[in-house]
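A.B. asks: sequence unknown, structure follows:
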C-alpha cells in the first residue's frame, strides 16, 4: 500500500485533533449553555465554533490558498464576549496560544460559498442535536476537486468500532478516512500522535463491503433520528416494499455513512418531505448542504458502496454550498442492492 497524498494526512490529523476540543466541551460544560439558534432553527454550540476554528486553522497552515466552505461564521462571537471566551477555552485545549481574535478569523476562513476547482467543505459538529443529547455526532471534512469529493475524514467521538459492541464497556470513538483510489479505513479515535502514517495504518482496519444481499430479511436501514431531517414515512414504505422487517438504525450525523461503509447497515435514506399542496412542489424540495455529505460520500464509495440521489443521479458538488441538482440522498452497500 502506497502512502496517500498530503491532503489526506492533513484531513485525518485535523479532525482527530479537533475531536479533543469537542470532547472537552462535552465533558466539562452544560451543553445547553452557550448554544444559540440559527435562522433555520438549528442549534450552534461552543463545540461547533471551536472545531471550525481549529480545522480551518490547520487547513490554512497547510494550504493557505484553498477555499473552505464550512457551516458557521464568527458574527455572533464578535458580539458576544462570554461566548467567545467559552470557545477560546475549548480551542486552547489544542492550540494553547490562540487568541479570541484569531479564533474569529479562523472561523471566518470557512465562509466561502462559491465553487472552485479545489476546495474543502466542513461540518464542524454534524448532528448538533445528537451532541446536545450526548449521543452520536461527527466532525466531517472533505476535499472537493473538480466537483467531486476526493478526500474524506470523519471523527465520531461517541461511536464504537462496531454497533454490536455499543455498550458502556467498549471504548467509544471512531476515526474514519478515505481517499479516492486508496480505500476507506477506520480506527479507534485517540489522543495519541497519529502523524506517523505507517503506524497509523497498522492500527487501522480497511473497510471493504460485500455486495451480497440474497435475503432482504437481513437488510437494515439507517436513517436520521430527527424526522424533520428525512421522510420517515416514505422510508417505511420502501422498507415494506422490499420486505425488510428489521427496525431501522437511527443515528444523528454522517456517522450513518460510517455505519454503511463498515457493513453495520445496508441502506441509508435521506429523503425529502414533499409539499403536495403547492403547485411548485418540485421547487420546494429541500436541497442538501454539501458539508452534510462530502466526507461520508467518499467514505462509502471507497468502501465499495454507492451514493446517489433518490433518482439515481450522482451527487453534484460543483454548485457551491448546496447540492442544487440533487433530490435527497440514497447510500447503499453496493451496486446490486442500489
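C.D. replies: The structure has been received and is ready for your questions. Just so it is clear, the model here is predicted, and its values are computed rather than measured.
A.B. asks: Going by C-alpha atoms from here, please, whenever you check contacts or count neighbours.
C.D. replies: Will do.
A.B. asks: need the contact list for residue 149.
C.D. replies: Residue 149 sits next to 142, 143, 294, 295, 297, 298, 317 when contact means C-alpha atoms under 8 Å, 6 or more residues apart in numbering.
A.B. asks: mind listing which of those residues are in helices?
C.D. replies: Under the assignment DSSP state H, the contacts of residue 149 contribute 294, 295, 297, 298 to helices.
A.B. asks: excluding its backbone neighbours, what's nearest residue 134?
C.D. replies: Nearest residue to residue 134 in three dimensions, chain neighbours excluded: residue 26, at 7.5 Å (C-alpha to C-alpha, 6 or more residues apart in numbering).
A.B. asks: check which helix or strand covers residue 263.
C.D. replies: In the assignment (DSSP states H and E), residue 263 maps to no helix and no strand.
A.B. asks: Sketch out the helices for the stretch 101-250 of the chain, chain order is fine.
C.D. replies: 128-132, 197-203, 232-241 (DSSP state H, counting those that start in this stretch).
A.B. asks: residues touching residue 220, list them.
C.D. replies: Contacts of residue 220 by C-alpha under 8 Å, 6+ apart are 244, 246, 247, 248, 249, 265, 266, 267.
A.B. asks: Please read the previous query as pertaining to residue 259.
C.D. replies: By C-alpha under 8 Å, 6+ apart, the contact set of residue 259 is 162, 265.
A.B. asks: Below is an additional structure, to be compared with the one above:
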C-alpha cells in the first residue's frame, strides 16, 4: 500500500512518519498504529451515508433529464438543480451525523445565483427534491427544510480549507458532461485533517459493478451503482449502492506497459507517453472521478490529466479519488513525481499535470511523460 495523500497527521501524536513516493521512486510505509486506523470511524460512516443519499437525488434528476431529452438542447438547468441539491444534502447529513464536531466544507457550489430575482422556482424545486430525498431515506424523522435552510446548507461549502483543522471536500456532481448524457458521474467527498486526505468516498451511480472495458457503454444488462470508500491505513472497498456487502479492491498488478490500458480523457498530448510505453491495450473512456474508482479495482492501469495552460486544479476534483487509489495500492503524483498537496486551500499547485497508476508502472510512466513533455516543448 502506498499512501501519498498523507504524510503525517499532526492531530494524532502517536502516528509514525510515512515515507512517500519520491523523485527517486522509492516506496515505503511504516506500519500505522491501530488507533489511527480507527480514529475516523464516525466521519467515515457519515461520509458514506451522505454520498449515498445524495446519489438518490442525482439519480432522480438525471432520470427526468433523460426523459425530457433536455440534454440535446444543451439546457444546463437540471444539472444545476442536481449540483445544488446534492451539496445541500451532503451538508445536511454531515451536520446531523456529526453534531459535536466543528464543521467546514470546501465545495464547488454557493447560493449566489439562487438568491437572485427570478430564481425562486429553481430554489423551490431544489428544496422539494432535498425534502423528498430526506423523507424517502427515513433516517431523520419528519423534518422538512425551508428554502432558507437549503440555501444555508449549500453555503456551508464556502470554506477555504487549508493546512489546519478538519475540512470536508466535496464535488456534488463530478462529470457534468457524463451526467447530461446519462453516463458516468460521481459524488466525491473527502476529509482533510491538517491538510492531509484521511478518508474519501466516491459514489458512482452509473458505474457497473463488474469490471468495465472499452465497450462497456454498449452493455445494457450490467448492474450499476458503486460506492468506493477508503480510510487511511484501512484499504479501499467497493460496495453496491443498494447496500450489499462491500469487497476490498486493489489496483492492477500489471508490470508490462504494453498491457497497461489508459483511462483516456481525450487530451491532445496523451499519445506521446503511450507511444513511448508501447501501449497496445485499448483505452477505457469514462467521465469524472469514477475513473479513480475504476482504476482502484483494476479496470485500467493508467490515468493522465494534463489540463490546458493556466488552468488551476481544484482539490474537490481529486481529493476523494486520490485516497481511493492510494489505499488500493496505487500512486497519485504530479508530473515530477511529487504527491498532491491538498493543504493550500481550494487549489492544487501542480507541476504540469497528474499521473495515476500502480507502483510498478510509475517509474516508466514518469520517464515517458517527462520525455514527451520535453520533446513537445522543444518542437514549439
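C.D. replies: Okay, I see it. Bear in mind the structure is a predicted one, so any value in this text is a computation, not a measurement.
A.B. asks: Superposed, what's their TM-score?
C.D. replies: Overlay of the two chains. TM-score (TM-score structural alignment, normalised by the length of structure 1): 0.84; 305 aligned residues with a C-alpha RMSD of 2.2 Å.
A.B. asks: What is the most widely separated pair among the ones in helices among the contacts of residue 149 of structure 1?
C.D. replies: 294 and 298 (6.8 Å; C-alpha to C-alpha).
A.B. asks: Of these two, which one has the most company?
C.D. replies: residue 298 (31 against 28; other C-alpha atoms under 10 Å).
A.B. asks: what do we get in structure 2 for the more buried one?
C.D. replies: Here residue 298 of structure 1 is matched to residue 323 in structure 2, going by TM-score structural alignment.
A.B. asks: thinking that match is in contact with residue 196, fair?
C.D. replies: No: contact criterion C-alpha atoms under 8 Å: residue 323 of structure 2 and residue 196 do not qualify, at 9.9 Å.
A.B. asks: Mind jotting down where the strands sit in the stretch 1-150 of structure 2?
C.D. replies: Using DSSP state E, counting those that start in this stretch, the strands of the stretch 1-150 of structure 2 run over 105-107.
A.B. asks: Oops, could you answer that again for the stretch 201-350 of structure 2 instead?
C.D. replies: 224-231, 236-240, 247-249, 262-263, 302-305, 330-334.
A.B. asks: Of the ones you listed, flag the one that's most buried.
C.D. replies: strand 330-334 (a mean of 27; mean count of other C-alpha atoms under 10 Å).
A.B. asks: Identify each buried residue in whichever helix or strand comes after it, please.
C.D. replies: As assigned by DSSP H and E, the chain's next helix or strand after strand 330-334 of structure 2 is strand 354-358. The neighbour-count check on strand 354-358 of structure 2 (16 or more other C-alpha atoms under 10 Å) flags 354, 355, 356, 357, 358 as buried.
A.B. asks: From these, pick the one nearest residue 250 of structure 2.
C.D. replies: residue 358 (9.6 Å).
A.B. asks: what's the counterpart of the closest one in structure 1?
C.D. replies: Under the alignment by TM-score structural alignment, residue 358 of structure 2 pairs with residue 333 in structure 1.
A.B. asks: Leaving out the residues flanking it, which one is nearest to its match?
C.D. replies: Going by C-alpha to C-alpha, 6+ apart, residue 333 of structure 1 has residue 305 as its nearest residue, at 4.3 Å.
A.B. asks: Once you drop chain neighbours, what's closest to residue 308 of structure 1?
C.D. replies: Residue 308 of structure 1's closest residue in space is residue 314 (C-alpha to C-alpha, 6+ apart), at 4.6 Å.
A.B. asks: isn't that neighbour right next to residue 307, touching?
C.D. replies: Yes: contact criterion C-alpha under 8 Å: residue 314 of structure 1 and residue 307 qualify, at 7.0 Å.
A.B. asks: you'd agree residue 37 of structure 1 is up against residue 72?
C.D. replies: No: counting by C-alpha under 8 Å, residue 37 of structure 1 stays clear of residue 72, with 11.7 Å between them.
A.B. asks: okay, those two: which has more neighbours?
C.D. replies: residue 72 (21 against 10).
A.B. asks: Please report the distance of the equivalent of the more buried one over in structure 2 from residue 145 of structure 2.
C.D. replies: Applying TM-score structural alignment, one finds that residue 72 of structure 1 aligns to residue 109 in structure 2. Computed as C-alpha to C-alpha, to the nearest Å, the residue 109 of structure 2 to residue 145 of structure 2 distance reads 19 Å.
A.B. asks: before we move on, what about residue 376 of structure 2?
C.D. replies: 54 Å.
A.B. asks: if we can go back for a sec, which of the contacts of residue 220 of structure 1 sits closest to residue 212 of structure 1?
C.D. replies: Nearest to residue 212 of structure 1 among the contacts of residue 220 of structure 1, with distances taken as C-alpha to C-alpha, is residue 266, at 10.3 Å.
A.B. asks: any idea how far the closest one lies from residue 54 of structure 1?
C.D. replies: To residue 54 of structure 1, residue 266 of structure 1 is 33 Å away according to C-alpha to C-alpha.
A.B. asks: that older thread, now distance to residue 234 of structure 1 too, for the contacts of residue 220 of structure 1, in CSV please.
C.D. replies: Compiled in CSV, these are given as follows (distance: C-alpha to C-alpha, whole Å):
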residue, distance to residue 234 of structure 1
244, 14
246, 16
247, 14
248, 13
249, 15
265, 18
266, 17
267, 14
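A.B. asks: Compare those residues and tell me which is most surrounded.
C.D. replies: residue 267 (29 neighbours).
A.B. asks: Looking at structure 2, name the residue matched to that residue.
C.D. replies: So residue 267 of structure 1 corresponds to residue 302, using TM-score structural alignment.
A.B. asks: residue contacts, its match?
C.D. replies: 260, 261, 262, 263, 295, 355, 356, 357, 358.
A.B. asks: separation between the first one and residue 242 of structure 2?
C.D. replies: In this structure, residue 260 of structure 2 and residue 242 of structure 2 are separated by 31 Å, where distance is defined by C-alpha to C-alpha.
A.B. asks: Alignment lookup: residue 138 of structure 1 to structure 2.
C.D. replies: Residue 138 of structure 1 maps onto residue 186 in structure 2, by TM-score structural alignment.
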